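need a structure here:
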Amino acid sequence: MDRARPGLMLPETPAILEVRLAVRSWLRYWSGPVAVALSGGADSLALTAAAAAEAPEVVALVVDHGLQSGSAAVAATAAWQATALGCVDARVLTVTVGTDGGMEAAARRARYDALRDARGESAVLIGHTLDDQAETVLLGLSRGSGPRSIAGMAPWDAPWGRPLLGVRRSVTWQACGDLGIAAFEDPHNVDDAFSRVRLRREVLPLLEDVLGGGVAQALGRTATQVREDSQVLDALAVDLLHSAGAGDDLSVTVLTDVPPALRRRTLRLWLLRNGAKGLSDKQLRLVDDLIGEWRGQGGVAVSGAPDGARLVVGRRRGRLVTELEWSLRNDH
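Predicted coordinates:
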């Protein structure tokens, strides 16, 4: 079905057509209402223009983090640009950014919370590009975070859609130029205090130069391949979890002869369902040792317990169990 809005015309330049084709391809898998997360930057502006041309009744959601002088004016300009590009509505969402985890992480949480609250039944399209995907994969590799980080961002992770993961950032900038619209450049995007900025400005260009180009595309392909493999392993882990117990405890016997990679995925899923948060690779491997390297060792503490307690995984009578251990407090 052709979802394009009749009468909404954009210049047919190579950059604009590439962005439109990416959005059109993504929309084949989504038939519901659409919102666009618009920052006023080139990526989200190009995405907004393409979405307004390809989908009916697009709403723009503009988050004002209030972190910089003049942020309200930037948000208002972005909202005006959205309606000029054909969005049926543009709403500015003003948020308060906390401090937990650093400014970047706190701003991300505030942004996504606001978008989630405002979206209604709409999928929210986000302007992450191939360059963003390559940066995410490199950051995951540097942290040794395993395949979940290397898998990068998914094109669809309900309610978030990312149609531009195959489009270079240079294309979105060119598309904005072809449209004659001025994109806002967030000062944080050129601040070398952020690791991602240095990856963008120094590391990726160097890799492209040393390796003869195509690095971002190769990292994007790697992310896709790892994500597809991970989806298969995750499905197997769900089945194995049901076989091993899926409740408050797990059968050691069922898990003993399972390949460690699949066993750890199953344990991770079980722990998350039992309240664990922020599991590290070290913690997960220590829990796995309660099965694969059992020597009568004690329990393994993982994060996720209430204040004053810790969540501990132990082995009891051939089963893995979770328990809360409360620390002693001196109230005097």
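
drop to CA atoms for contacts and neighbour counts, all remaining ones
Fine.

Okay, helices next: where are they in the stretch 1-150 of the chain?
Here the stretch 1-150 of the chain has its helices, by DSSP state H, counting those that start in this stretch, at 14-27, 42-54, 71-84, 103-118, 130-143, 147-150.

The structure of the following sequence is requested for comparison with the preceding one:
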Amino acid sequence: MENGAVGPDPAVAAVRLAVRGTLREIEPGDLVLVACSGGADSLALAGALAFEAARSGHRAGGITVDHGLQEGSAERAAGVVRTMAGLGLDPVEAVRVAVGTSGGPEAAARDARYTALADAAARHRAAAVLLGHTLDDQAETVLLGLARGSGARSLAGMPKAAGRYRRPLLDLDRDLIRRACLAMGLAPWDDPHNGDPAFARVRVRRDVLPVLERELGPRVAAALARTARMLRDDADALDAWAERALREATVPAGAPTPRSAGGSPPAETGEGAAHGRRAGASPREAGGAAVPTADARTEKAPSALRVGALAELPRAVRTRVLRRAAIAAGSPPGTLAAVHIDAADALVTAWRGQSHVDLPGRVRVWRRYEKLLFGPSESSEI
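The predicted model follows:
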């Protein structure tokens, strides 16, 4: 609550200042929605948005997503709607979603939630949706990415802004935000799932981070979040380089892309044959299935990249180019893993006559005449 002439509680002031900075990036008069679960982080965010929007000329509303995973979830969602309306947010609504099973319970709930938020933002024509992720959430995300052996993009954590989504609280820790929530006179709901050790993120929060703090000293979460910011800068630069490299390596549409009718590729010469060491073939690569032989006059030409241009790139850039080309050919990003990209990379850097590489989504990569081609696999060979 406010403290007379002294001003608001310092924790409240910090949260409001973070929201104020985000609103400066959005045109006055535009609608800004807050995604509010009823937990301390999102409730504090909702309270700060209501306060700041009234002073900045923005319209402010709120959305709560009912995942339907716990008894009484509809009643809790209705309570969150009443709280948001009491703060002066308008429009406010609860959206019920059906959570699937793809990718596990955490991923499925997240997918359902973001789909609901995107639909709500489109329905209300909102310019932005504010999310209550904190510095601690960022640290947990980095540790989870590290445990999975993910690359720089995953270790870079969550961005402050992505499309219509904004994360104003990403530089503030969870304890401060909870103090702000209570100082605003708001009563948060503590989701029991946030204490369930069945979830990897809960184990990181409850067990891993406290050990790191005890053994390595305080502020480990802040250090991890700072590392994520630096890695995001690096990843952004590499991604921009990869975009340019992809354009430069792409063979123009309509250029000839010869194909062998048999399973054995013609011998390669020149710069593509001399790069890299022998790479071990995966079981699928070792199968030696023939390259697709459909009539090129009726089949859509595969996309093609010049091997020489790829071979000159640093690996960090080249693998990004290969990933983009695979996704453009139809390979689903969610199932396209590092092992697939490594196998495709071996066609460039460790070429010893490998037949092809099969990627998720029935996409095949093969090498012919100093070109790396991406096209559909034949269903009979998958």
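
With distance to Gly296 of structure 1 added, can I get the helices of the stretch 1-150 of structure 1 in CSV?
CSV is the format used below for the helices of the stretch 1-150 of structure 1 (distance: least, CA to CA, whole Å):
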stretch, distance to Gly296 of structure 1
helix 14-27, 52
helix 42-54, 55
helix 71-84, 58
helix 103-118, 40
helix 130-143, 31
helix 147-150, 30
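
The ones you listed into a markdown table, with extra columns for distance to His242 of structure 1 and mean neighbour count?
Converted to a markdown table, those look like this (distance: least, CA to CA, whole Å; neighbours: other CA atoms under 10 Å):
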| stretch | distance to His242 of structure 1 | mean neighbour count |
| --- | --- | --- |
| helix 14-27 | 34 | 19 |
| helix 42-54 | 41 | 27 |
| helix 71-84 | 48 | 19 |
| helix 103-118 | 31 | 16 |
| helix 130-143 | 30 | 20 |
| helix 147-150 | 22 | 19 |
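
To Leu207 of structure 1, which of those helices lies closest?
helix 130-143 (11.2 Å; CA to CA).

by contact count, what packs against that closest one?
Applying 3 or more CA pairs under 8 Å, 6 or more residues apart in numbering; DSSP states H and E, one finds that helix 130-143 of structure 1 makes contact with helix 147-150, helix 215-244.

matching residues in structure 2 for the helix or strand just after the shortest one?
For helix 147-150 of structure 1, the succeeding helix or strand toward the C-terminus, using DSSP states H and E, is strand 156-157. Counting by TM-score structural alignment, strand 156-157 of structure 1 lines up with residues 161-162 of structure 2.

how much does that stretch stray from structure 1?
On superposition with structure 1, the mean distance recorded for stretch 161-162 of structure 2 (mean CA distance after the TM-score superposition for structure 1) is 0.5 Å.

Touching that stretch from outside, list them.
The contact list for stretch 161-162 of structure 2, computed with CA atoms under 8 Å, 6 or more residues apart in numbering, reads Arg167.

which residues touch whatever residue of structure 2 lines up with Leu211 of structure 1?
Alignment note (TM-score structural alignment): Leu211 of structure 1 maps to Leu216 of structure 2. Neighbouring residues of Leu216 of structure 2 by CA under 8 Å, 6+ apart: there are none.

from what I can see Asp171 of structure 2 touches Leu135, true?
Yes. Counting by CA atoms under 8 Å, Asp171 of structure 2 does reach Leu135; the two are 5.1 Å apart.

Identify, out of the helices and strands packed on helix 130-143 of structure 1, the most deeply packed stretch.
Ranked by mean neighbour count, these are led by helix 147-150 with a mean of 19 (mean count of other CA atoms under 10 Å).

residues in contact with it?
Outside of helix 147-150 of structure 1, the residues within contact range by CA under 8 Å, 6+ apart are Thr136, Val137, Leu138, Leu139, Gly140, Leu141, Thr222, Ala223, Val226, Arg227, Ser230.

Now which residue in structure 2 aligns to the third one?
With the correspondence set by TM-score structural alignment, Leu138 of structure 1 lines up against Leu143 in structure 2.
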